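Peer 1: got a predicted model here, sequence first, then my questions.
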Amino acid sequence: MTITLAIVGRPNVGKSTLFNRLAGRKLALVDDTPGVTRDRRPGDAKLVDLRFRMIDTAGLEVAGPDTLEGRMRAQSEAAMDEADGALFLIDAKAGLTPADELLADILRKRGKPVVLVANKAESKGSESGMYDAYRLGLGEPCPISAEHGGGMLDLRDAIVETFGEERCFPPKNDPLAEAITDVDIPIPQGADDEDEGPEYDESKPLRVAIVGRPNAGKSTLINRFLGEERLLTGPEAGITRDSIAVDFEWQGRKIKLFDTAGLRRKARVQEKLEKLSVADALRAIRFAEVVVIVFDSTIPFEKQDLQIADLVVREGRAPIIAFNKWDLIENRQEKLAELREMTERLLPQIRGIRAVTVAGQTGDGLDRLMENIAMVHKTWNKRVSTAKLNRWLDHTQGHHPPPAVSGRRLKLKYMTQIKSRPPGFMISCTRPEAVPESYTRYLVNSLRKDFDLPGIPLRVVYRSGDNPYASKDGKTKRPSLMPKKSARRTVSGKLAPKKRSG
């Protein structure tokens, strides 16, 4: 069985930097500002030939349980209880502090193996900090440089010596030894080159991102799904900074939920750390398959809400609206009719989008939300055969033909689906550049209605057939019916003699 190690330490000692180094990529946000990490983030570590699970934690700070720092400390202590041991990081350049000694006492009381790691050992004057680390009574410190990758071999040997080779290197026939996979779940690709794709597999894992404005209740909603206080929540706006992925199972189906930072208006995002958080949230949207846009039912459809919804549609993800804080609404029937009318009026680019009322505090509506997530994901993967599309295209043109542009008629010849996730269609026509945008909207809305594709983004592109008489400059060369003068020949194939004048 593989081991799980919690990376602990006081703020700004390089825990997230070491986490990214062991993961082999930048998963956690890193900044010089202390206290960047707030939630605990799990991940898979690779250290030469050693594989293990790791948990990035927030920096330990002495504060009351009702404060934000106190709730961050509770998350770190929960990670210590979950892990088999700890990587205790200290700053070799700054030396020991009272916070380091307090954390060492907490680790000793838990009685779990601890690997003492002296980070920033490449700095000048770090030797004195390493010697001070012996006072903690946790053994010999392992000097490393998480920023530059120095001392990783020594860290690997220290972990193996602390936990033993049997736990660090389980037998190959152990099924759990092969259970360590990458954090990413491979995207199940449809058979885009086939006319009819495979049937929808309801057992495949699903990736869902939860996005919205700050303080809309995203983390609370995920905690209610999991049934535990997995993510840091509170009345303060902007608590979540990293995009945290948590595993969840619903009716036997594995689901990975991504909690993201609140997205404010671009003009208000000025600090570097918030820019990093927003970029991480946008990355989570592109990585997800279904995106749940959380609206505050008390103040719905703010301008930023509409911009987030438009962003999700432009990225091609499958969107769902969750009207959160429904338990605070009094006249629910009247409010529900108002929300339905506003959804149809303010989001015309995604006609038929699914909307569910939920309450993150009480858990009402979560089952309906998961059912709609499964349904919209199935629609997002849908494929339509070419024969059906061409019969539909002939009927649609006959009912409402494309308009004439510059006195010339447009002719739509052929149609096929070139991709799914989201569905994309190609139409072969005479002049692709002349098709009006209004007619494209008409085709998209007809596709939604006739093939049952509501609430997902659809892509329609136009292409023209190859013109053998088209030159490189775009002008059409007309074939000449008269033979060239230089090519005049007799019946026998010889050149005819030129006639002399006079």
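Peer 2: That came in fine, so what should we check first?

Peer 1: alpha carbons only for contacts and neighbour counts from here, please
Peer 2: Will do.

Peer 1: which stretches of the stretch 101-250 of the chain form strands?
Peer 2: For the stretch 101-250 of the chain, the strands defined by DSSP state E, counting those that start in this stretch cover 114-119, 142-143, 206-212, 244-250.

Peer 1: next, the angle from the third one to strand 244-250.
Peer 2: Angle of strand 206-212 versus strand 244-250, following axes from the mean of the first three to the mean of the last three C-alpha atoms, to 10 degrees, is 120 degrees.

Peer 1: ok, structure two:
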Amino acid sequence: MKKYRDEVEDDIDPDAPKMRPPRIAVVGRPNVGKSTLFNRLAGKKLAIVDDTPGVTRDVREAKSKIRGHEMTLLDTAGYENAKGDKLEARMRAGTEAAVMGADLVLFVYDARAGVTALDRIFAQFVRKSGKPVVLVANKVESSAADVGVTEGYSLGMGDPVEVAAEHNLGFVDLDDVIEMALREIDLTEPEEMDFSEAPVRIAIIGRPNAGKSTLINTMIGKDRLLVGPEAGVTRDSITIDHIWQGRRVQFHDTAGIRKKARVHEKLEVMSVSDTIRALRFAQVVIMLMDATSPFDKQDLQLASLVEREGRAMVIGVTKWDLVENKSELSKALREMAGRLLPQFGGVPVVTFSGLTGKSVDKLLPAIERIHNDWSAKIKTSELNDWLIEKVARHPPPAVAGRRIKPKYISQTKTRPPTFVLKCSRAEKLPESYRRYLVNGLREDFGLPGIPIRMIVKADENPYDNIKRIKGREPLGEKKR
């Protein structure tokens, strides 16, 4: 059996099964410092951290390395002794599922508070799971934790490893213990996913309770994300790798964004910041709207945010099963999209039911098509032939009696497509004419639904920098 160990490149058997990265779940009751520990092990601030108990609700995954070994870390919700349909009970179910799917469990408790009754209840569940466990006594930065560290032995999980995650103390010892524990775990199961293929990164954004988490659960075919009737269930932006209709994708579930004037609480501010970070990391954005109240003012503000970040966008209209006159509303939605979102001219509008899954499969073709357009590169020769035709058909207006002459255009980057237009008197080119050219590019080269950048620059005159001196030829010229 192949174990988790250091290996020399030359000693690796090419026929041996490939080891997959181990999955390590960080678990414990609320407010013991799990997310802080998770961020330290991940090497960056991914999970939202606050003194308020119960900040983490969904299981969050992150790729990391310990001593050069790749692994997947799982941050989990604080374990609550709750049952039924309450939010805390659903959070508990997610944590228990993370434990059962992990290769190693880091059981974290607060050494300053000592071992509590809830610690003992959760420890019993973890022991019964049969998973290898490392007991972590957190918050040991002062002597006040000495008694709590000793109490940790009563949990029946071995010697506590003392750390202070907030102060970055004790991680050398913790890395040692994790490495030793992983040596005894069989990791030769085949990978479920080919990570050599670059994924399409898809962020799902929208107002609170629009059905973002429900949609992702439907697309991946399991209840991976916490859902419920409560608005604002999702706080962290959760990343999920998945093979969707044969294509590797990364879904980014995000917290719902309310109107800025209503966002006051510290936790909600952090959630919104996390959503914006996910948006910047994504390539394609699904702007999710509720079919019963589409194109709300907040939806338009979110679309402006997507345009500002330069991301390709697909409008997803969910809860379509609740609509009676579907053909009439479908036509109205496309009309509103063209009128209210001119910066995304021709944006795809896909209608479906996220709950039942009906027509959800129509999303991927729209996403792939718009992702290709977002990455499009147009030849300079084709662009300049196009520019000559557009200017001949509709020349720029004269300003102060002098004409503006567009002379040259080229594409300087993709994702989003960015063009540089050289023309005389560039600073006088009206914004309306720039929009005319942008809309022409979108229509003539087939670039619907993506933001297009156009930078207007002055045409360089080679004589601008030549200083003429009275009675002499211009500098740089020679008499013949």
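Peer 2: Looks like it arrived, so ask away. All of these numbers come straight from a predicted model, not from anything done at the bench.

Peer 1: just to revisit the earlier point, and the strands of the stretch 101-250 of structure 1: which comes nearest Arg38 of structure 1?
Peer 2: strand 244-250 (10.2 Å; C-alpha to C-alpha).

Peer 1: read off where the helix or strand just after that closest one ends up in structure 2.
Peer 2: Going down the chain from strand 244-250 of structure 1, the next helix or strand is strand 253-259, by DSSP states H and E. Residue correspondence for strand 253-259 of structure 1 in structure 2, counting by TM-score structural alignment: residues 247-253.

Peer 1: near Gly227 of structure 1, how many other residues are there?
Peer 2: Per other C-alpha atoms under 10 Å, the neighbour tally for Gly227 of structure 1 reads 10.

Peer 1: residues in contact with the aligned partner of it in structure 2?
Peer 2: Matched by TM-score structural alignment, Gly227 of structure 1 corresponds to Gly221 in structure 2. Residues near Gly221 of structure 2 by C-alpha atoms under 8 Å, 6 or more residues apart in numbering: none.

Peer 1: one step back: how much does the match of strand 253-259 of structure 1 stray from structure 1?
Peer 2: Here the mean offset of stretch 247-253 of structure 2 against structure 1 after fitting is 0.5 Å, by mean C-alpha distance after the TM-score superposition for structure 1.

Peer 1: pull out the buried residues from that stretch.
Peer 2: Neighbour-count burial for stretch 247-253 of structure 2, counted by 16 or more other C-alpha atoms under 10 Å, picks out 248-253.

Peer 1: can you redo those residues as a markdown table with distance to Ser142 of structure 2?
Peer 2: Formatted as a markdown table, these follow (distance: C-alpha to C-alpha, whole Å):
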| residue | distance to Ser142 of structure 2 |
| --- | --- |
| Arg248 | 47 |
| Val249 | 45 |
| Gln250 | 42 |
| Phe251 | 41 |
| His252 | 39 |
| Asp253 | 38 |
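
Peer 1: now the two most distant members of the residues you listed.
Peer 2: Most distant of the buried residues of stretch 247-253 of structure 2, by C-alpha to C-alpha, are Arg248 and Asp253, 16.2 Å apart.

Peer 1: and the helices in the stretch 1-150 of structure 2?
Peer 2: 34-42, 87-100, 117-129, 146-151 (DSSP state H, counting those that start in this stretch).

Peer 1: give me whichever of those is most buried.
Peer 2: helix 34-42 (a mean of 23; mean count of other C-alpha atoms under 10 Å).

Peer 1: for Leu410 of structure 1, find the nearest of the strands of the stretch 101-250 of structure 1.
Peer 2: It is, among those and with distance given as C-alpha to C-alpha, strand 206-212, at 41.2 Å.

Peer 1: now do the same for Thr97 of structure 1: its match in structure 2.
Peer 2: That one, Thr97 of structure 1, aligns with Thr116 by TM-score structural alignment.

Peer 1: what about that match, neighbour count?
Peer 2: Neighbours of Thr116 of structure 2 (other C-alpha under 10 Å): 14.

Peer 1: so Asn119 of structure 1 versus Leu29 of structure 1, what's the distance?
Peer 2: Distance, Asn119 of structure 1 to Leu29 of structure 1, by C-alpha to C-alpha, to the nearest Å: 18 Å.

Peer 1: same question, Thr343 of structure 1
Peer 2: Thr343 of structure 1 is 35 Å from Leu29 of structure 1, by C-alpha to C-alpha.

Peer 1: the two - which one has more neighbours?
Peer 2: Thr343 (20 against 17).
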